[in-house]
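J.: predicted coordinates and the sequence they were generated for:
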Amino acid sequence: MRRKALLSLLLTASLCFSTAAVWAAPEKNLTSDQAFDNKIVKRIKVENIYNHIAELSKTPRVAGTPAEDRAVEYIKREFESYGYDTDVQEFEIYTYTEPDQLELHVDGITFDPAPSSFQYGVNGTVTGELIYCGLGAESDFEGKDVTGKIALIKRGSYTFATKILNAAAAGASAVIIYNNADGVMNGTLGGPDDGYVPSLAITNEQGEALKTRLDAGETVTATLIVEGAATDKAMSHNVVATKKATQKSTGELILVGAHHDSVEGAPGANDDASGTATVLELARVFANAPTDTDIRFVTFGAEENGLLGSYEYVERMTEEDYERTVGMFQMDMVGSKDAGPLIMYTADGEKNIVTDLGAAAGARLSETGEATPYGMEGRSDHVPFTEVGIPAALFIHAPVEPWYHSPEDTIDKISLDKLTEVSHIVGAAVYQAARPDTPALGKAKVAPKEVDYHFEERELE
């Protein structure tokens, strides 16, 4: 990625004008724009999205496994059935075998449900004193002697890997991370690292019970056992289908993406079969739509391993594609009936072309005329694009549902209304930029009427 730093700076500069514009229609053209929206949204069949989710979520789709291979073949076959030439990008990743022995012993506490492990965690048996270390930031270890001890850390704000590496750097021999919401959690560390120490995950109730004893001044000793875990190399894949402009081309490119993998043990109906299924349905709808802009539909592998598929995709982009890509729409977890309302997250917390288009589409399609809000959050496949200067945003419902990354992420939790909302907004937003009667986004001389949409401080979890 470092070799493209100069290109990143050039891209950021070249896109400054474009990101300042808000791509909403003037009031006098509102009816006209809604008519154009209907050319896309009226063709979207939410039942198709639901059926794709049902097929994809029959089993977990862990990256680098035969289950991911089957999902890739299914996605490729669907893209090809719409008439697309489809490319499958293969890349190397690490896979993880779950431990066959996982134990946590603390006098006075019975751990039911049992603790869970972290993907790419390491083996070991550790007995030591528990020390509460907040959220696991570097500052949370200042003034605390954790050498040879077990750090008790609460979930939130930082990745699991960051928490564990910070604890290990401070001298801790093991880590216990407890949930910040009800239920169990299945977490990933993103990949192997020699700096990890043995670690376990427990529920919020269990963690708070331990913290209460520590707060009361009690010395609490724990024994943590993780054995049988193994990390190996494997192959994951991105699936890429490109729609060429059907009218005189602007030369520009729009990306629409989602990740098709899930975590171990989770069928991933919402995370992220819902996004993948929506990409498939939008690809079907746009296959015969008139456009003067190329549209590329991508499903990424190994997102759950640390955004590996999207980083791989960005690494393989040609300089021409960097220069002509005006925006990237990422859909992740867009169908759960028990998640919060829709929000557009950018990695830097700033508005851009993608959020402008999404807000304008949301305002046109909403019964109340209210625009979709935006916020700041990373942790999905929009991040690598932002890092090289391409405007990108994550479309997601937040806060996420209680069974995020759990075996309960199943098809019965999917809402047709939420699938409809996101597919219509993203479809209309993409079409506003790609339809033949609108100017090339990077070449527009006059900024259209601004749509008022606001920043929200909304936690993803």
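T.: It's in.

J.: CA atoms for contacts and neighbours, from now on please.
T.: OK.

J.: please name the nearest non-neighbouring residue to T12.
T.: Sequence neighbours aside, G389 is the residue nearest to T12 in space, at 4.7 Å (criterion: CA to CA, 6 or more residues apart in numbering).

J.: actually, N352.
T.: T19 (4.7 Å).

J.: do the same with A114
T.: With sequence-adjacent residues excluded and distances taken as CA to CA, 6+ apart, A114 is closest to I202, at 7.4 Å.

J.: before we move on, the earlier item: can I assume the residue nearest to T12 is in contact with C16?
T.: No - under the criterion of CA atoms under 8 Å, G389 is not in contact with C16, lying 9.8 Å apart.

J.: looking at the two, which is more packed in?
T.: G389 (24 against 15; other CA atoms under 10 Å).

J.: what sits against that one?
T.: G389 sits next to 8-9, 11-12, 15 when contact means CA atoms under 8 Å, 6 or more residues apart in numbering.

J.: please compare the first structure with the one that follows:
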Amino acid sequence: MVLQKKGLKVAASLLALSMAFGSVGFAQTDIGNGKSGYSQDQKVIARVDAARAIEHIRYLSEEIGPRPGGLQAEKESAEYIANVLKSYGYEVEFQYFPVADQYIADVSFADGTSWQMAAAPNGKVSKEDVTGEVIFVDGGTNPADFPAYTAGKIVVMPRASSVAGYRTQVDNAVQSGAAGVILQSLVGSRGNYGQTFNPSLTSAVEIPVYGAAYIQGEWLKEKLAEGPVEINLSAEHFSNLESVNVIATKAPKGNNKNTKEVILGAHHDSVVGAPGGNDNASGVGLMLELARVYKGYNTDKELKFIAFGSEERGLLGARYYVDQLTQEQRDKIEAVFVPDMVATSYGPAKNLYAMTPNGSTNIVTDSTMAAGARLGNSDILPGTFGSSDHVPFHNAGIPAALFIWMGIDSWSPLVYHIEKVYHTPQDTIEDNISPERMQSALDIIGAGLFDVVRKDVPPLNK
């Protein structure tokens, strides 16, 4: 998920639910005209299985690993998703689109392990290894911070908070004879561990300069505490890149040419260096599991399952998809469901939110809030948030919503939580995936989506 520092506002949801459905016994209450009720929800929730969804997370995050937009690993992800959807009987197509260059670094150790980082475009970017012993420098903005034995060493430093500051750090390391520089990302304002980044240098330097995730810097310090550490640095400039959307279609049971279309879409890329377990193999896992269940049911709407590429590079896959649509095709889309980070085990991110960019309600938020009420599942709350693939659809006038686990501590000042390890090498099943959270998201989103594709959903206050 592309997460920026934007306003986030959540309604007084429990009061709203109480007013809409009553405070007692709403778990099995039909909404609207009665066609969609608790018994219909069971067609989905009795069959969806968090373990199946997590197996998709496992393959994407462990067998493939980091999936930066436009690189081979993202294409492997697309192939996996396409093959799973084809195995369920869906027709699948690939939609390719151009994306900007990538500068990817590899840091390898004597035991054969390696870490992916991001490289400075105007540092040394070469497949030719630079080998050296690691030293840790706490500071670096002052030449005196570097020990006399820096020459020939690979210097690891916590990056300065400003670009100008870390440029000074790099310049001083170069002047001290360093063979390479690894800048450790910082802990963010919400306590989130910093991700890999491409350092922006004022001018070209003849040594490799890499941007490491915060945890990678901590791991290097732990290794150094045990004894000398030698690493190999290499990097590659990838150009003429294409990213890819994967699109599967389920035709409606009728042949009405005016039939509406509903989309369940989740991005399948990750940031550099992150295996992307929760962000966003979890959303893909949820999408694939619902695709498996829905294949066995007749639906009144055309249903599309889309894995978007390069979300982490600026919502590029979703933007491209929307940009290619004619106005007639846009008008046909009734609802877009976007699961992004739907299975975190991080305790403070305690609620699943249905977010729209401007806080408005629509068929997506209404259907899932109603499903949560019918099922007696209080996890789901409404809210306002951008920064994911629902935004391009919303901007095109198409009802869309993001689903994500978050926690809100206060409104003034606004304090909210997402997991500390998103966008980092620790975004793994072991460190960041909850089967219970995944099951809750499958139940709520699955029931709400089924309500929409079976019939029109009336307003919650009807």
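T.: Structure received. A quick note: this is a predicted structure, and the numbers were derived from the prediction, not measured.

J.: TM-score, when you put one on top of the other?
T.: With the length set by TM-score structural alignment, normalised by the length of the first structure, the two chains reach a TM-score of 0.66; 350 aligned residues with a CA RMSD of 4.1 Å.

J.: in what helix or strand does the alignment partner in the second structure of the residue nearest to T12 of the first structure lie?
T.: Under the alignment (TM-score structural alignment), G389 of the first structure pairs with G397 of the second structure. Under DSSP states H and E, no helix or strand contains G397 of the second structure.

J.: and what of T12 of the first structure?
T.: Secondary structure assignment for T12 of the first structure, by DSSP H and E: helix 5-20.

J.: that helix: which residues count as buried?
T.: Judged by neighbour count (16 or more other CA atoms under 10 Å), helix 5-20 of the first structure contains these buried residues: 7-8, 11-12, 15, 18-19.

J.: same check on stretch 328-342 of the first structure?
T.: Buried residues in stretch 328-342 of the first structure, counting neighbours by 16+ other CA under 10 Å, are found at 328-340, 342.

J.: next: stretch 55-68 of the second structure.
T.: 56-61, 64-68.

J.: got the contact list for that stretch?
T.: Outside stretch 55-68 of the second structure, the residues that touch it by CA under 8 Å, 6+ apart are 73-74, 76-77, 268-278, 281-282, 284-285, 288, 310, 428-429.

J.: tell me the contacts of the closest residue to D30 of the second structure other than its chain neighbours?
T.: Once flanking residues are discounted, D30 of the second structure sits nearest to G37: 4.1 Å by CA to CA, 6+ apart. Listed by CA under 8 Å, 6+ apart, the contact partners of G37 of the second structure are 28-31, 374.

J.: and if you look at A174 of the first structure?
T.: 126, 149-151, 167-168, 197-199, 224.

J.: A51 of the second structure now?
T.: Applying CA under 8 Å, 6+ apart, we find A51 of the second structure in contact with P435.

J.: ok, the counterpart of T259 of the second structure in the first structure to G64 of the first structure distance?
T.: Aligned by TM-score structural alignment, T259 of the second structure pairs with G251 of the first structure. G251 of the first structure is 35 Å from G64 of the first structure, where distance means CA to CA, to the nearest Å.

J.: higher neighbour count, those two?
T.: G64 (23 against 16).

J.: isn't there a helix covering that one?
T.: No - remark: G64 of the first structure does not belong to a helix; assigned using DSSP: H, G, I helix; E, B strand; the rest coil, it is coil.

J.: residue in the second structure matching it?
T.: Counting by TM-score structural alignment, the partner of G64 of the first structure is G70.

J.: surely that match touches S239?
T.: No - contact criterion CA under 8 Å: G70 of the second structure and S239 do not qualify, at 9.1 Å.

J.: with the second structure overlaid, report how far the longest strand seen in the first structure is off on average.
T.: Counting by DSSP state E, the longest strand found in the first structure is strand 230-243. Its aligned residues in the second structure lie a mean 1.6 Å from strand 230-243 of the first structure after superposition (mean CA distance after the TM-score superposition for the first structure).

J.: rewinding a little: and the gap between the residue nearest to N352 of the first structure and M376 of the first structure?
T.: In this view, T19 of the first structure and M376 of the first structure are 16 Å apart by CA to CA.

J.: hang on, the earlier thing: ok, of the contacts of G37 of the second structure, which one's closest to E222 of the second structure?
T.: Nearest to E222 of the second structure, judged by CA to CA, of these is R374 at 49.8 Å.

J.: whichever helix in the first structure runs longest vs the second structure, average offset?
T.: Secondary structure of the first structure per DSSP state H: the longest helix is helix 416-434. Superposed on the second structure, helix 416-434 of the first structure shows a mean distance to its aligned partners of 1.0 Å (mean CA distance after the TM-score superposition for the first structure).

J.: quick one: that helix aligns where in the second structure?
T.: Counting by TM-score structural alignment, helix 416-434 of the first structure corresponds to residues 435-453.

J.: picking up where we left off before, buried subset of the contacts of G37 of the second structure?
T.: 29-31, 374.

J.: tell me which two in these are the farthest apart.
T.: I31 and R374 (8.0 Å).

J.: distance of the residue nearest to D30 of the second structure from A370 of the second structure?
T.: For G37 of the second structure, the distance to A370 of the second structure - CA to CA - is 9 Å.

J.: what touches both of these two?
T.: I31.

J.: show me where the first structure has helices.
T.: Under DSSP H, the first structure gives helices at 5-20, 30-41, 46-56, 66-81, 160-169, 204-215, 275-286, 308-316, 319-324, 353-365, 383-387, 416-434.

J.: thinking again about what came up before, angle of the longest helix of the first structure against helix 30-41?
T.: Helix 416-434 of the first structure and helix 30-41 are oriented at 110 degrees to each other (axes from the mean of the first three to the mean of the last three CA atoms, to 10 degrees).
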